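Enquirer: Quick check, what structure comes out for this input:
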Amino acid sequence: MKCKWSSKVNNELTCSYEAHENGYCIFHKKNKTKKENEEVIKLIKKKKISDFSGFIFEENFSINDIVNYNYNELNFTETIFIKEALFDNYTFKGKIIFNYTNFLEFTTFINSKFLYSTVFNNVIFNKKYSKEKVFIGVVFKGQNLVMDSVHNLPRMDGIKFDECSKFILLDTKYEKEDYISGKINYRIARNQANKIGDLERIGYYYYKERYYGSKTIKASDYPTYKDYLSSKFFDGLSKYTVGYGERPWNILIVSVLTISIFALLYMIIGVRTLDNELIRISIDELKHYSLIEILDTYISFWYFSMVTFTTVGYGDMLVTSIIGKILVSLEVFFGVTIGAAWASVIIKRMIR
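Expert: Okay, here's the model as predicted:
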């Protein structure tokens, strides 16, 4: 009877080994005895197994003591390491796949060397060790190192990439206590993208680096609380208006919102036409206006707000009150500032 294990992420992936009484082979069996765990290691060495899909390692796993044979690929899809998983001081001589792999205890790759592409997809590291530098001394010479949707990814300080290696870091999120790790890892990804000219991802990495960096800003890092508030303010302004220079659509959204809000304010205080006719909507008499009248008036004020924001100022509508002049001055200032920000973002992306 064949082992009844089957993959939860790939319906076509099943086990071809013979099952024991419980329906699972020795590799996929849970709660193995000490003797059975020793037998697992012996069988791996004897059969020179390179596909560890769904295997459950219940004792410390040291790749140097186990995988000392040739292979084209090591596949750890849905592999569960219940105790320590030690990959340090090892040379990976084939493609490596960690797909939905679960490291329940400490894991380390210190001083290892990767000669081919390596994928970490939906891998779960133990959160307790997320601040550990488990990749120190790693030399990566493969084509691609992909980290996609990795949970509790430890800091990657100390990893050395070949000049042609691509580091792809996607959808890897961090919780509050690990924001510094997120900042560092996305910075490493950005630096490598800059080195190899991976222009498509530089902006994404920079945004993520700044995003997590903003969450690590502390008052204790500044000489005065005023400096801290100033830093937080300008960081937030940069984030929501220009997306740290990487999201130009944010500027368009901010522009439309600014124009719309000022149009509403103008509609309340009133604007005069060249015929000296005052156009406004009285809040006290709002119930006397139809929806069509309100919309028609608002469109006129939106037009006025638009030409004010863009500093065109056709002159067919004028503000005469003090409050109106203050609002116009503010909107012109916002328009000039946002326009300059838009130009700088576009030029930056074009130059890149």
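
Enquirer: going forward, measure contacts and count neighbours with C-alpha atoms only.
Expert: Noted.

Enquirer: For residue 212, give me its contacts.
Expert: Counting by Cα atoms under 8 Å, 6 or more residues apart in numbering, residue 212 touches 179-180, 182-183.

Enquirer: can you tell me how far residue 37 sits from residue 86?
Expert: Taking Cα to Cα, to the nearest Å as the measure, residue 37 falls 16 Å from residue 86.

Enquirer: Residue 17 too?
Expert: In terms of Cα to Cα, residue 17 sits 26 Å off from residue 86.

Enquirer: Please apply the same query to residue 228.
Expert: From residue 228 over to residue 86 the distance is 42 Å, taken as Cα to Cα.

Enquirer: How about the contacts made by the residue nearest to residue 156 when sequence neighbours are not counted?
Expert: Closest residue to residue 156 apart from its sequence neighbours, by Cα to Cα, 6 or more residues apart in numbering: residue 135 at 5.4 Å. Residue 135 makes contact with 108-111, 155-159 under the criterion Cα under 8 Å, 6+ apart.

Enquirer: Just those residues: which are in strands?
Expert: Counting by DSSP state E, those place residue 108 in strands.

Enquirer: Need the contacts of residue 135 in CSV (columns: neighbour count and distance to residue 255).
Expert: Shown next, in CSV, are those (neighbours: other Cα atoms under 10 Å; distance: Cα to Cα, whole Å):
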residue, neighbour count, distance to residue 255
108, 19, 49
109, 19, 48
110, 20, 49
111, 18, 51
155, 23, 38
156, 22, 39
157, 17, 40
158, 16, 43
159, 20, 42
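
Enquirer: with the contacts of residue 135 in mind, which one is nearest to residue 331?
Expert: Residue 331 has its nearest neighbour among the contacts of residue 135 in residue 155, at 44.8 Å by Cα to Cα.

Enquirer: correct me, but the closest one touches residue 132?
Expert: Yes: between residue 155 and residue 132 a contact is recorded at 6.3 Å, counting by Cα atoms under 8 Å.

Enquirer: give me the element residue 338 is part of.
Expert: Assigned by DSSP states H and E, residue 338 belongs to helix 322-351.

Enquirer: need the helices for the stretch 101-250 of the chain, in chain order.
Expert: Per DSSP state H, counting those that start in this stretch, the stretch 101-250 of the chain carries helices over the ranges 179-196, 199-214, 225-242, 248-269.

Enquirer: Not counting stretch 170-182 itself, show me its contacts.
Expert: Residues from elsewhere that reach stretch 170-182 (Cα under 8 Å, 6+ apart): 130-131, 146-155, 208-209, 212-213, 215-216.

Enquirer: Report the buried residues of it.
Expert: Residues of stretch 170-182 classed as buried: 170, 172-174, 178-182 (neighbour count, 16 or more other Cα atoms under 10 Å).

Enquirer: want to throw these into JSON lines with distance to residue 322?
Expert: Output for those, formatted as JSON lines (distance: Cα to Cα, whole Å):
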{"residue": "170", "distance to residue 322": "52"}
{"residue": "172", "distance to residue 322": "52"}
{"residue": "173", "distance to residue 322": "50"}
{"residue": "174", "distance to residue 322": "50"}
{"residue": "178", "distance to residue 322": "51"}
{"residue": "179", "distance to residue 322": "47"}
{"residue": "180", "distance to residue 322": "49"}
{"residue": "181", "distance to residue 322": "52"}
{"residue": "182", "distance to residue 322": "49"}
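
Enquirer: Also this sequence, please, to line up against the first:
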Amino acid sequence: MFEKKAKEAKRLVKQKKKNYGQIYSEELEHFSRFFGDVEEKLIQGENNPPENFDYFEIENEEYIFTKIKDKAIGNESIFKKEDEIVSGKKFYGVEFDNCIFHNVIFKNCLFIGCKFDRCSTMPSEVIFKNCYFNRRRSKNVKQISAGDFEFNNFFTIFNDSQFVVDFINCELEYALFNDCEIISSKFKENNMKDMIFNNCKFAGIKISDCDMRNLKIVNLDFIEGFSIEDKKKTTKFNRETYLEEIDDSQENLNEIHKTYLLFAECFKKNNIIELYGEYFYLSKKIKLKSLNFLERIPAYFSYLSCGFGERPWYAMLISGIIIVLSAIMYMILGFEINGDITAYKLAFQSNNWVSLSVLINDFFECLYFSFNSYFGIGNYKIDLVGWSRVIFAIKRILGVVIMGLFISTLVRKMTR
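Expert: Reported below is the predicted structural model:
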């Protein structure tokens, strides 16, 4: 199920990166055509280390197709506790390149088609409140692929950046976070539809009451302290919401387990039961790796017999294996047909081999008996001897338990 989603998500990442530059050029041409020649501007600081970046004061009401590079934005000193508030400003096609944001709050601002590249807020933070990061493109703009949502939207990219950031009641639709570290951050009451997080690190992220339909999280490099809250019952998932399987070689397996459970519960609340089951299954698989030896025994049985209640066909597969292995053990340990006792262990010891046709016939006789006795059907013309009876008893117990699990799991999934 997830392989197709993973390929599609990664295709979208490549498409967004490619399309952004093309859309930028089209929008620049569009502005020049309707408002006269628009030149790209560069506002660049001195070649100083980040701690000594020149302070950039946002004075203009709008910045259009401008590159702001090597600048500090916000309070001039990171040691000031009060925040600088930037309100009602418009940034259109603006690239913030290698900029540092210090204790700044953006309120009611537009960041249309902007790019935050190699930016940082460390050790302070930035807050975006009631801001827009996407705009539907004008019908007058030539669109190469009119049915393609990336071409219909001038979206924002966050690339190779480190953020301590809060997004509150923002329009983040179609935004791309690529190679970013997002630390101690909040996403609250945002429109996050069609967003993509690619190759990011999450540390202490809280998402509250957001619309996450079509959101994709792929190539997640690290996760810790991740949470999703639904206090106002406005968190939205759909069938296209996707969290790619996280690399389980990381040490924080418990965090990965909790993250899968969070997604499972969100799918359940949005009545998408099949995806609830898939992420619940992933959470149990990850949890299995963190258990001690004694805890793993029943957990592995649950996994192999019914896929933690999400894979009823596992029961049929394990049943087939038990039936075949039991048949082989009956042949080795001994069985009786019409008063003749056959035990292949004796043949092995005495090097007294039988013909291939006899071997095949005995195997199918034992296999038929094993199948019928496992499911409790048919008449048996085989009697067991010696340790074969112990194998038979163990197989019957396993058969009752596994078939019970199969029926309950199947009914549970059908009821959903």
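
Enquirer: picking that back up, selecting buried members of the contacts of stretch 170-182 of structure 1 in PyMOL, what would you type?
Expert: In PyMOL syntax, the buried subset of these is picked out as below (16+ other Cα under 10 Å):
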select buried, resi 130+131+146+147+148+149+150+151+152+153+154+155+208+209+212+213+216
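
Enquirer: so the helix holding residue 338 of structure 1 aligns onto which residues of structure 2?
Expert: Here helix 322-351 of structure 1 aligns to structure 2 at residues 386-415, judged by TM-score structural alignment.

Enquirer: Buried residues of the matching stretch, list them for me.
Expert: 388-389, 391-392, 395-396, 398-399, 402-403, 405-406, 409-410.

Enquirer: Can I get these in JSON lines including distance to residue 55 of structure 2?
Expert: Listed next are those as JSON lines, based on distance: Cα to Cα, whole Å:
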{"residue": "388", "distance to residue 55 of structure 2": "84"}
{"residue": "389", "distance to residue 55 of structure 2": "85"}
{"residue": "391", "distance to residue 55 of structure 2": "79"}
{"residue": "392", "distance to residue 55 of structure 2": "81"}
{"residue": "395", "distance to residue 55 of structure 2": "76"}
{"residue": "396", "distance to residue 55 of structure 2": "78"}
{"residue": "398", "distance to residue 55 of structure 2": "72"}
{"residue": "399", "distance to residue 55 of structure 2": "74"}
{"residue": "402", "distance to residue 55 of structure 2": "69"}
{"residue": "403", "distance to residue 55 of structure 2": "71"}
{"residue": "405", "distance to residue 55 of structure 2": "66"}
{"residue": "406", "distance to residue 55 of structure 2": "66"}
{"residue": "409", "distance to residue 55 of structure 2": "63"}
{"residue": "410", "distance to residue 55 of structure 2": "64"}
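
Enquirer: coming back round to it: residue in structure 2 matching the residue nearest to residue 156 of structure 1?
Expert: Residue 135 of structure 1 maps onto residue 206 in structure 2, by TM-score structural alignment.

Enquirer: Relative to residue 166 of structure 2, how far out is its match?
Expert: Using Cα to Cα, residue 206 of structure 2 is found at 9 Å from residue 166 of structure 2.

Enquirer: Then residue 102 of structure 2?
Expert: Taking Cα to Cα as the measure, residue 102 of structure 2 falls 13 Å from residue 166 of structure 2.

Enquirer: who's more crowded, those two?
Expert: The residue with more neighbours, out of residue 102 of structure 2 and residue 166, is residue 102; 26 against 21, by other Cα atoms under 10 Å.

Enquirer: Could you find the closest non-adjacent residue to the more buried one?
Expert: Excluding the flanking residues, the one nearest residue 102 of structure 2 by Cα to Cα, 6+ apart is residue 74, at 4.7 Å.

Enquirer: Tell me how many other residues crowd the closest residue to residue 52 of structure 1 other than its chain neighbours.
Expert: In space, and not counting its chain neighbours, residue 52 of structure 1 is closest to residue 76: 5.0 Å by Cα to Cα, 6+ apart. Using other Cα under 10 Å, the number of residues around residue 76 of structure 1 comes to 21.

Enquirer: Return the distance of the alignment partner in structure 2 of residue 259 of structure 1 relative to residue 392 of structure 2.
Expert: Here residue 259 of structure 1 is matched to residue 323 in structure 2, going by TM-score structural alignment. Taking Cα to Cα as the measure, residue 323 of structure 2 falls 10 Å from residue 392 of structure 2.

Enquirer: same check, this time on residue 276 of structure 2
Expert: Computed with Cα to Cα, the distance linking residue 276 of structure 2 and residue 392 of structure 2 is 38 Å.

Enquirer: Repeat that for residue 328 of structure 2.
Expert: To residue 392 of structure 2, residue 328 of structure 2 is 12 Å away according to Cα to Cα.

Enquirer: For residue 61 of structure 1, list the residues it contacts.
Expert: 81, 83-86.

Enquirer: Among the residues you listed, name the buried ones.
Expert: Buried by 16+ other Cα under 10 Å: 81, 83-86, out of the contacts of residue 61 of structure 1.

Enquirer: Report all helices and strands that the longest helix along structure 2 contacts.
Expert: Taking DSSP state H as the criterion, structure 2 has its longest helix at helix 2-35. With contacts taken as 3 or more Cα pairs under 8 Å, 6 or more residues apart in numbering; DSSP states H and E, helix 2-35 of structure 2 sits against helix 149-152, strand 153-154, strand 216-218.

Enquirer: And the next helix or strand past that helix?
Expert: From helix 2-35 of structure 2, the next helix or strand downstream (DSSP H and E) is strand 41-44.

Enquirer: How about residues contacting that next one?
Expert: Outside strand 41-44 of structure 2, the residues that touch it by Cα under 8 Å, 6+ apart are 65-71.

Enquirer: again, only using 6 Å
Expert: Contact with strand 41-44 of structure 2 is made by 66-70, as judged by Cα atoms under 6 Å, 6 or more residues apart in numbering.

Enquirer: just the buried members of those residues?
Expert: Neighbour counting by 16+ other Cα under 10 Å classes 66-70 among those as buried.

Enquirer: Filter those residues down to just the ones in strands.
Expert: Per DSSP E, the subset of those in strands is 66-69.

Enquirer: Adding distance to residue 94 of structure 2 as columns, could you present those residues in TSV?
Expert: Below are these laid out as TSV (distance: Cα to Cα, whole Å):
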residue	distance to residue 94 of structure 2
66	5
67	6
68	7
69	11
